[in-house]
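> give me a 3D structure for the following:
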Amino acid sequence: MTANPADTTLWPAPHATGAVDATVHVPGSKSVTNRALVLSALASEPGWLRRPLRSRDTLLMADALRAMGVGIEEGVGPNGTGETWRVLPAGLRGPATIDVGNAGTVMRFLPPVAALADGEIHFDGDPRSYERPLSGVIDALRVLGARIDDDGRGTLPLTVHGGGALDGGPVEVDASTSSQFVSALLLSGPRFNQGVEVRHIGATLPSLPHIRMTVDMLRSVGAQVDTPESGGEPNVWRVTPGALLGRDLTVEPDLSNAQPFLAAALVTGGKVLVPDWPTRTTQPGDRLREIFTEMGGSCQLTEYGLQFTGSGAIHGIDVDLSDVGELTPGIAAVAALADSPSTLRGVAHLRLHETDRLAALTKEINELGGDVTETADGLHIRPRALHGGIFHTYEDHRMATAGAIIGLAVEGVQIENVATTAKTLPDFPDLWTGMLGSDGA
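Got it, this is the predicted structure:
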């Protein structure tokens, strides 16, 4: 199930010969699945996760929690209704070694959990994980009473010396590079002796919808959370200490992973139905309805899901993506095929994601004949006729799907290491070719 980070196999991106017309069942949300696993592991009673995502990131999270003593049983739901995970909380304990891969949620959400364990928990991961920012979580945990050895790097690898409990209390965090710093502390906050008060002190805060997702999920399991939106101070989140309930949660489809399929409708002038699209959600991917409509499509949310239809034209866009940065690679791919220039703003933090996404998108699209320039906080894209070639992914799942989108309209695009999509979207190549059908349309 896990992708091989060293895989350099070239995958010929399918070229569409006509308008797509497909129903695509998108697997569950990675962001919801991994938050639900953490909250279920910290609960005072067992819980169920229905239709969880099984991908590299979520399996790494499940294995990490198991290593600390949590029971996670995999099975099938009542009447064969899809896969379920039964989470059985237990006393967290070490010693344990945790492989985070290159998963931001695992490397950032679990050190606070490890601080609650009894024993040493060692964290390691892929080479790229050593380069991703983690000091916000490490420094905050030390202020809250944790013992962490990282040789002063502020990055992986590191060891958390769990003492079975953590004082908690107020802490300041600069989350300018990742909203996950805030979410990481909030998720474990109910188990801290004094709860936690997280005050963001940075100039910017990317991906606010992901913090709202964390807050909503905390409240759903009984936590009391005060937020700026609920009348609290700006940039301050407070979680009261208390027991968390075990819940029966059905995981929503991953709306960010729906992006390439909606893009296919836009690029080919076709239509794609994504079943079970939620009517209310904190997932950032829901903004695709607005963004891709502005770029030339139309959508209808029905009882069956979201139907997105392309018009046959693709328009450029000037858009601030600071709240939805993970959508940038797919939007950039569509913009490279548009009839007018685009400016994508507010995403300087993408330089610190799975790879430097701004540099990678610029290089790869330009090597196919594009005209992309980096700005201080994003990209400017001037559409040009593109040609085939190798689209490198840098072990980044969203680079791989961006290349596949371009391949729909440009013959001869080859994706290096398409297997990296298994990080959050298992079986992407099969889903992609299935959407296109046997005749490529």
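> rest of the way, CA atoms for contacts and neighbours
Fine.
> wait, residue 186 touches residue 236, no?
No: at 11.0 Å, residue 186 does not count as touching residue 236 under the criterion of C-alpha atoms under 8 Å.
> show me which of those two is the more surrounded one.
Ranked by neighbour count (other C-alpha atoms under 10 Å), residue 186 and residue 236 place residue 186 first, with 27 against 19.
> quick one, what contacts that one?
196, 198, 214, 215, 237, 238, 239 (C-alpha atoms under 8 Å, 6 or more residues apart in numbering).
> closest to residue 345 out of the residues you listed?
Nearest to residue 345, judged by C-alpha to C-alpha, of the contacts of residue 186 is residue 214 at 24.7 Å.
> burial measure for the spatially closest residue to the closest one that is not a sequence neighbour, as a count.
Excluding its sequence neighbours, the residue lying closest to residue 214 (C-alpha to C-alpha, 6 or more residues apart in numbering) is residue 183, at 6.0 Å. For residue 183, the neighbour count with other C-alpha under 10 Å is 25.
> what kind of secondary structure is residue 183 in?
Recorded secondary structure, residue 183: helix (DSSP: H, G, I helix; E, B strand; the rest coil).
> test my guess that it contacts residue 109.
Yes: between residue 183 and residue 109 there is a contact at 7.4 Å, judged by C-alpha under 8 Å.
> give me the distance between the two termini of stretch 379-392.
End-to-end distance of stretch 379-392 (C-alpha to C-alpha, to the nearest Å): 18 Å.
> quick one: that stretch to chain centroid distance?
In this view, stretch 379-392 has its centroid 25 Å away from the chain centroid, taken as C-alpha atoms, centre = their mean, to the nearest Å.
> can you pull out the helices in the chain?
Here the chain has its helices, by DSSP state H, at 30-41, 56-67, 104-115, 135-143, 180-188, 208-220, 259-268, 288-294, 328-335, 357-367, 397-409, 428-436.
> which outside residues touch the shortest one?
Contacts to helix 288-294, defined as C-alpha under 8 Å, 6+ apart, come from residues 259, 263, 266, 298, 299, 315, 317.
> residues touching the last one, list them.
Each residue near residue 317 by C-alpha under 8 Å, 6+ apart is listed here: 294, 295, 335, 341, 342, 343, 344.
> and the second one, by the same measure?
Under the criterion of C-alpha under 8 Å, 6+ apart, the neighbours of residue 263 are 292, 330, 334, 405.
> now the other sequence, so there's something to compare against:
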Amino acid sequence: MTDRTVQTDLWPAPTAPGAVDANVTVPGSKSVTNRALVLAAHSSEPGWVRRPLRSRDTALMANALRAMGVQIDETVNPSGGEAWRIIPAGLHGPATIDVGNAGTVMRFLPPVAALADGPVRFEGDARAYERPLHGVIDALRELGARIDDEGRGSLPLTVHGAGSLAGGAVEVDASSSSQFISALLLSGPRFNKGLELRHTGRSLPSLPHILMTVDMLRKAGAKVDTPQDGGPRDMWRVAPSALLGRDLTVEPDLSNAAPFLAAALVTGGRVTIPGWPRRTTQPGDALRGLFTRMGGSCELTDHGLTLKGSGRVHGITADLHEVGELTPVIAAAAAVADGESHLTGIAHLRLHETDRLAALAKEINGLGGDVTETEDGLRVQPAPLHGGVFHTYEDHRLATAGAVLGLVVPGVEVENVATTAKTLPDFPELWRAMLDGPATGTRG
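So this is what the prediction gives:
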């Protein structure tokens, strides 16, 4: 288990002096970066990942793959930014992997380890030991893997890789995390019989992330059949095949753009995110519609996405089942809205980095808010807010939610803002630069 001291430092969240006006370049997508690393490790030839996100979660993924024998060379091109050269090799153990509290690492890599030659041990932060992993563990056992988890269905565990995996048909209840499905799909082309995966649980959360996985698999040369292609409901098929080495440039992380766009919404200002793709599988693209419904206006051009606030924030009724990671920032904006909001379809957030529903209700209410947990979400009613400590529970998205509230509520102090380094390095500096305006170097 990783020995890390919990940070309790308080960060005085800056209050906006007026309407923000800035261009903010956000780093690359964590979801794309970590999927690209896994696919590159499975490829039959070297590949490139350009402009990757460099954060705690992606560093954990890269170091874990290195521990299993994958060569990852990091270079910096002054004109083209950072690039990682991934040279696949025979996966092997013994190895010990620190997953931190990264869902992609703890779930995507046990299938990779099952293909390694030798034992691979998985450890992590204390919260990682509480997060569900049974879907991946049980499925891998059905597919032929030997895993020692002492019956917990969670970390810590050891995967005893045999150099290959039979694969074939398997059923998974992924109602608690779509990552169970993505984890198996990403390694499916390497299984001897490929993969025929059926989801057996309730409704599936975060479908855009599965669509992202499928899209990236296909671009790497895999043959994938999905329910969206007219196949059987809740079933994915991946044929056994070699994957191609790709030269991939990572898109900006649209979910990490959420607090910056919210800044324009709650202050009645303007924020542009350069490089916003016209076509993407990232869940963060839903922000355009959600923030428009909450009173903003969006314009997507070849330069990027610009959101302008109207000076008023409206309440919203929204099913966020497919885009749950956007909930903390949307809840923060809803807390300063002019009407009641109902955020539904997000019961699975109770199993994320922390229980996000309980944490949001507790922390917003601690500032004078009126937030109630429901069976599958939150009800947020307008209430006068005041300053105070906003605890983050080592959850990066809680920290950015607190920063959004601090823009319009003087005296908010965010505990452990450094936790944002999980997916958004240098967040406090980016936040301050946004408030200083376009002339400070936030131009994209």
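> TSV please, covering the contacts of residue 317 of the first structure and showing neighbour count.
Formatted as TSV, the contacts of residue 317 of the first structure follow (neighbours: other C-alpha atoms under 10 Å):
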residue	neighbour count
294	15
295	23
335	27
341	19
342	24
343	20
344	23
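> possible to save the residues you listed as a markdown table with distance to residue 255 of the first structure?
What follows is the contacts of residue 317 of the first structure, written out as a markdown table (distance: C-alpha to C-alpha, whole Å):
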| residue | distance to residue 255 of the first structure |
| --- | --- |
| 294 | 18 |
| 295 | 18 |
| 335 | 19 |
| 341 | 26 |
| 342 | 23 |
| 343 | 23 |
| 344 | 20 |
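> please point out which of these the second structure shares.
Compared against the second structure with both residues aligned by TM-score structural alignment, their matches' C-alpha atoms under 8 Å, the contacts of residue 317 of the first structure retain 294, 295, 335, 341, 342, 343, 344.
> gap between the last one and residue 357 of the first structure?
Using C-alpha to C-alpha, one gets 13 Å for the distance from residue 344 of the first structure to residue 357 of the first structure.
> re the thing from before, out of the kept ones among the contacts of residue 317 of the first structure, which are inside strands?
Per DSSP state E, strands hold the following members of these: 342, 343, 344.
> let me see the contact set for the counterpart of residue 174 of the first structure in the second structure.
Here residue 174 of the first structure is matched to residue 173 in the second structure, going by TM-score structural alignment. Each residue near residue 173 of the second structure by C-alpha under 8 Å, 6+ apart is listed here: 135, 199, 200, 201, 202.
> which residue packs closest to residue 173 of the second structure, ignoring adjacent ones?
Nearest non-adjacent residue to residue 173 of the second structure, counting by C-alpha to C-alpha, 6+ apart: residue 201, 4.5 Å away.
> one more: residue 396 of the second structure?
residue 420 (4.3 Å).
> wait, isn't the one you found in contact with residue 393?
No: contact criterion C-alpha under 8 Å: residue 420 of the second structure and residue 393 do not qualify, at 11.4 Å.
> what is the burial count for residue 186 of the second structure?
Neighbour tally, residue 186 of the second structure, other C-alpha under 10 Å: 24.
> contacts for stretch 21-38 of the first structure?
Contacts for stretch 21-38 of the first structure (C-alpha under 8 Å, 6+ apart): 49, 51-53, 55, 57-58, 61-62, 65, 87, 105-106, 109-110, 187, 213-214, 217, 251-255, 257-258, 261, 265, 270-275, 424-425, 431, 435-436, 441.
> counterpart of that stretch in the second structure, which residues?
Mapped onto the second structure using TM-score structural alignment, stretch 21-38 of the first structure covers residues 21-38.
> in the matching stretch, what's buried?
Buried residues in stretch 21-38 of the second structure, counted by 16 or more other C-alpha atoms under 10 Å: 21-38.
> now do stretch 403-420 of the second structure
Neighbour-count burial for stretch 403-420 of the second structure [16+ other C-alpha under 10 Å]: 403-420.
> and the contacts of residue 263 of the first structure, which is closest to residue 14 of the first structure?
Nearest member of the contacts of residue 263 of the first structure to residue 14 of the first structure, counting by C-alpha to C-alpha, is residue 405, at 9.2 Å.
> what lines up with that closest one in the second structure?
That one, residue 405 of the first structure, aligns with residue 404 by TM-score structural alignment.
> residues contacting that match?
For residue 404 of the second structure, the contacting residues are 259, 262, 263, 329, 332, 333, by C-alpha under 8 Å, 6+ apart.
> the first one contacts residue 402, doesn't it?
Spelled out, that is residue 259 of the second structure. No: with contact defined as C-alpha under 8 Å, residue 259 of the second structure does not count as touching residue 402 (9.5 Å).
> for residue 356 of the second structure, grab the count of nearby residues.
Neighbour count for residue 356 of the second structure, taken as other C-alpha under 10 Å: 26.
> kindly report the same for residue 228 of the first structure.
12.
> which residue is the nearest non-sequential neighbour of it?
Distances taken as C-alpha to C-alpha, 6+ apart put residue 234 closest to residue 228 of the first structure, at 5.0 Å, once the chain neighbours are dropped.
> separation between the aligned partner of residue 81 of the first structure in the second structure and residue 254 of the second structure?
Alignment note: residue 81 of the first structure maps to residue 80 in the second structure; criterion TM-score structural alignment. Per C-alpha to C-alpha, residue 80 of the second structure is found 20 Å from residue 254 of the second structure.
> and those two? Which one has more around it.
More crowded of residue 80 of the second structure and residue 254, by other C-alpha under 10 Å: residue 254, with 25 against 9.
> next one: that one from residue 117 of the second structure, what distance?
As judged by C-alpha to C-alpha, residue 254 of the second structure and residue 117 of the second structure stand 37 Å apart.
> with adjacent residues omitted, what lies nearest to residue 340 of the second structure?
residue 381 (4.5 Å).
> from memory that neighbour sits against residue 339, does it?
Yes: contact criterion C-alpha under 8 Å: residue 381 of the second structure and residue 339 qualify, at 6.6 Å.
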